[in-house]
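Asker: Got a predicted model here, sequence first, then my questions.
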Amino acid sequence: MRAPGGTRSIPKGCTCSCRQSKERETDMGRVLVLGNAGLDLTLRLPRLPLKGETLLGDSTGRAPGGKGLNQAVAGVRTGVPVVFHTPVGHDAQAEEIEAALKAEGFAGLELHRMPNASDFSLLMVLPDGENSIASAGSCAAAFTAAMAQTVGATAVPGDVMVVQGNLTSASTEATLIEASDRGAITLFNPAPLWWDVDPLLPYCDIVVVNRGEAQTITGRSEPAEAAADLCDRGARFAVVTLGADGCLTLDGGRLHQYPAPVIEAVDTTGCGDTFCGVLAAMLAGGRDREAAVALAQRAAALTAQRPGAFAALPNRAEFAALVALYDAGQ
């Protein structure tokens, strides 16, 4: 249960972190994802357009997307049970999303129908593989805190509850509090940053941010200092992803740097979502933090080597091969 002041109490006599003891309560849990789903419209551009400019692009694409959807799909393709809750509209786009998700083999799929047009994102991909994204999120914004609390109430010890920044602050906080109070591990990926995340950090067992997000939240340009600041603000385990420089983690004052696999990036869209989904699945599946982060990073590197987001997520066979190589020490 949460202690007075909004933080969680640590069981009396506990000599390890509360989150670590939650991990050990079961060998195999579920990943519960509450997040947005929509359509990703991709356009490759030579550069970003200037103000008032019309710029021609090429290699257009259309696929299911959204941070919540991508993270849920990345997780389920590891073979760990995943339950995905997402708000969608009553339109043809929602039917297209539903058809794609039903093919993934989720342990549970709950599409919450909202009186809004289904969400979508425009992904502008540059020649070096970097991207900029503009999104419409009326369905995500309409998902209420009461609905989110109901989702969080489905969590049990051993589960990993995953949320992002697409829903409102109130809804995201309600999910984190409810899932945490029920003994689940909570993982928060606050992108996109459109509201103050500070009040939610005390309810986060794990927070995953990229370099830019870490600096925006904490005001610190040095990733290690930003990670320490995130933990000072309440997160128990901070992960800062650094693109080609890998990632770093801070856990109980211990800093760990993970070098990135050497690859030629084609498109970084979806890499962060792959990382979060695989990290959550590996923890729910019983892996320790070091193995979970390493496997998440390898999966994200695979995503970066091909275009798109949904289409670039590792499939089940690819992920099984990654695990086999990792377990063999390669």
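Answerer: Nice, thanks for sending it over.

Asker: hey, let's count contacts and neighbours off CA atoms from now on
Answerer: Will do.

Asker: ok, residues contacting stretch 248-259?
Answerer: By C-alpha atoms under 8 Å, 6 or more residues apart in numbering, the surrounding residues in contact with stretch 248-259 are 17, 223-224, 227-228, 231, 236-242, 245-247, 294.

Asker: Give the ChimeraX command for selecting the buried subset of these.
Answerer: Applying 16 or more other C-alpha atoms under 10 Å to these leaves a buried subset, and the ChimeraX line that selects it is:
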select :223,224,227,228,231,236,237,238,239,240,241,242,246,247,294
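
Asker: Just the contacts of stretch 248-259: which are in helices?
Answerer: Those of these mapping onto helices are 223-224, 227-228, 231, 294, per DSSP state H.

Asker: Redo those as CSV? Include distance to Thr42.
Answerer: Shown next, in CSV, are the ones in helices among the contacts of stretch 248-259 (distance: C-alpha to C-alpha, whole Å):
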residue, distance to Thr42
Pro223, 30
Ala224, 33
Ala227, 32
Ala228, 36
Cys231, 36
Ala294, 29
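
Asker: of those, closest to Ser21?
Answerer: Ser21 lies nearest to Cys231 out of the ones in helices among the contacts of stretch 248-259, by C-alpha to C-alpha, at 18.2 Å.

Asker: distance of the closest one from Cys18?
Answerer: From Cys231 over to Cys18 the distance is 14 Å, taken as C-alpha to C-alpha, to the nearest Å.

Asker: With Pro199 instead?
Answerer: Counting by C-alpha to C-alpha, the gap from Pro199 to Cys18 is 19 Å.

Asker: What is the neighbour count of the nearest residue to Asp128 once chain neighbours are set aside?
Answerer: Distances taken as C-alpha to C-alpha, 6 or more residues apart in numbering place Val266 nearest to Asp128, at 6.8 Å, with adjacent residues excluded. Neighbour count of Val266, defined by other C-alpha atoms under 10 Å: 18.

Asker: then this one, side by side with the first:
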Amino acid sequence: MTDIVVLGSTNMDLVTYVAKAPQRGETVTGREFRTVPGGKGANQAIAAARAGGDVLMIGAVGNDAYGTHLRSTLEHSGVDTDDLRTAEGPSGTAHIVVDDEGGNSIVVIPGANGTLDHLSPGDEGVIASADILLLQLEIPLPAVVAGAQAAHRHDVRTVLTPSPAQPLPDELLAAIDLLVPNEHEATTLTGRTDPREAATALLDRVPEVVVTLGAAGSLYVARGADPLTVPAPTVTAVDSTGAGDTFVGALAVALGEGRPMPDALAWAAAAAALSVQREGASASMPYRPEIEARYAS
């Protein structure tokens, strides 16, 4: 079983479903509202655990009802929360609008995630014991850098999802083994709008890159290797929230199990395809038997 540590955010997703997202200054009537546990860190942890990984979460929740719910949800999915801190004040929230085409827009309020600005005593040892460290950018950057550098010191494979998109310091990218941006994030990081050009440019800073392309699948590039495009299964999307995190969590499990990259990407795409056919982020994430069945079909 792959040992995965996730250093990242936990949020309660406050999700509104509408026929069409409002434009600036516009008011629309929604059809449904839900509260769904999320946050890119927690999402990746849950996705990896359901895909069959042995997962531990380093993060922070508030001392509110959302914090209790978030911790319970992680534990229910099989994630070890011994290193999930409880901070004074509110938990993080994400305010999400989902339209009838499955698209979404998101505003994140960090809450307790903002307190996670450094590694605590013992965190490096936890990271050192892992096969893979998953990182995102919804916690303060100093903690992300410290986590990546700790993993690098102990030869733990580091996987970074650069979201929310922002300029990344060289000291962080020097400690990253695999970067997994979507098309927008790849463009933000490089200024290149063509995914292949953007991915190739990123190889100057990291050894491997996977650009997720939504319904078009994913693009993999690595130093000294030919680019590889892996298609995604054709499905009707209901809600794409959390699909990228589902992909990364499943990909980490597949890579930790030693699957070749083409197979790992196809397996992760099967997991993401299942998730977009359901509403919610963590609530939509599939379990391993579902992924295996979709991958085999």
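Answerer: Yep, that arrived. Computed from a prediction, not measured in an experiment: that's the story for all the values here.

Asker: that older thread, comparing Pro199 and Cys18 of the first structure, which residue is more hemmed in?
Answerer: Counted by other C-alpha under 10 Å, Pro199 of the first structure and Cys18 do not tie: Cys18 has more neighbours, with 17 against 12.

Asker: what residue of the second structure takes the place of the more buried one?
Answerer: In the second structure, no residue is matched to Cys18 of the first structure (TM-score structural alignment).

Asker: And Ala92 of the first structure, by the same measure?
Answerer: Ala92 of the first structure maps onto Ala65 in the second structure, by TM-score structural alignment.

Asker: Ala299 of the first structure too?
Answerer: Using TM-score structural alignment, Ala299 of the first structure pairs with Ala271 in the second structure.

Asker: Mind checking what secondary structure its match has?
Answerer: State at Ala271 of the second structure, reduced to three classes by DSSP: H, G, I helix; E, B strand; the rest coil: helix.

Asker: Over to Gln93 of the first structure?
Answerer: Classified using three-state DSSP, Gln93 of the first structure is helix.

Asker: Name all residues that make contact with the nearest residue to it once chain neighbours are set aside.
Answerer: Excluding its sequence neighbours, the residue lying closest to Gln93 of the first structure (C-alpha to C-alpha, 6+ apart) is Ser118, at 6.4 Å. Neighbouring residues of Ser118 of the first structure by C-alpha under 8 Å, 6+ apart: 38, 88-91, 93-94, 137-139.

Asker: distance of the alignment partner in the second structure of Ser118 of the first structure from Leu7 of the second structure?
Answerer: Using TM-score structural alignment as the criterion, Ser118 of the first structure maps onto Ser91 of the second structure. Ser91 of the second structure is 16 Å from Leu7 of the second structure, where distance means C-alpha to C-alpha.

Asker: ditto for Gly147 of the second structure
Answerer: Counting by C-alpha to C-alpha - Gly147 of the second structure and Leu7 of the second structure are separated by 7 Å.

Asker: Those two - which one has more neighbours?
Answerer: Comparing Gly147 of the second structure with Leu7 by other C-alpha under 10 Å, the one with more neighbours is Leu7, at 33 against 26.

Asker: List the single closest residue to the more buried one in space, sequence neighbours excluded.
Answerer: Looking at Leu7 of the second structure with C-alpha to C-alpha, 6+ apart, the closest residue is Ile58, at 4.8 Å.

Asker: element containing the one you found, please.
Answerer: Under the criterion of DSSP states H and E, Ile58 of the second structure resides in strand 54-62.

Asker: ok, now Ala260 of the first structure?
Answerer: Using DSSP H and E, no helix or strand contains Ala260 of the first structure.

Asker: Aligned to it, what sits in the second structure?
Answerer: Aligned partner of Ala260 of the first structure by TM-score structural alignment: Ala232.

Asker: so how far is Ala272 of the second structure from that match?
Answerer: From Ala232 of the second structure to Ala272 of the second structure the distance is 9 Å (C-alpha to C-alpha).

Asker: Those two: which is more packed in?
Answerer: Ala272 (31 against 22).

Asker: I figured that one hits Phe247, correct?
Answerer: Yes - Ala272 of the second structure is within contact range of Phe247, at 5.1 Å (criterion: C-alpha atoms under 8 Å).
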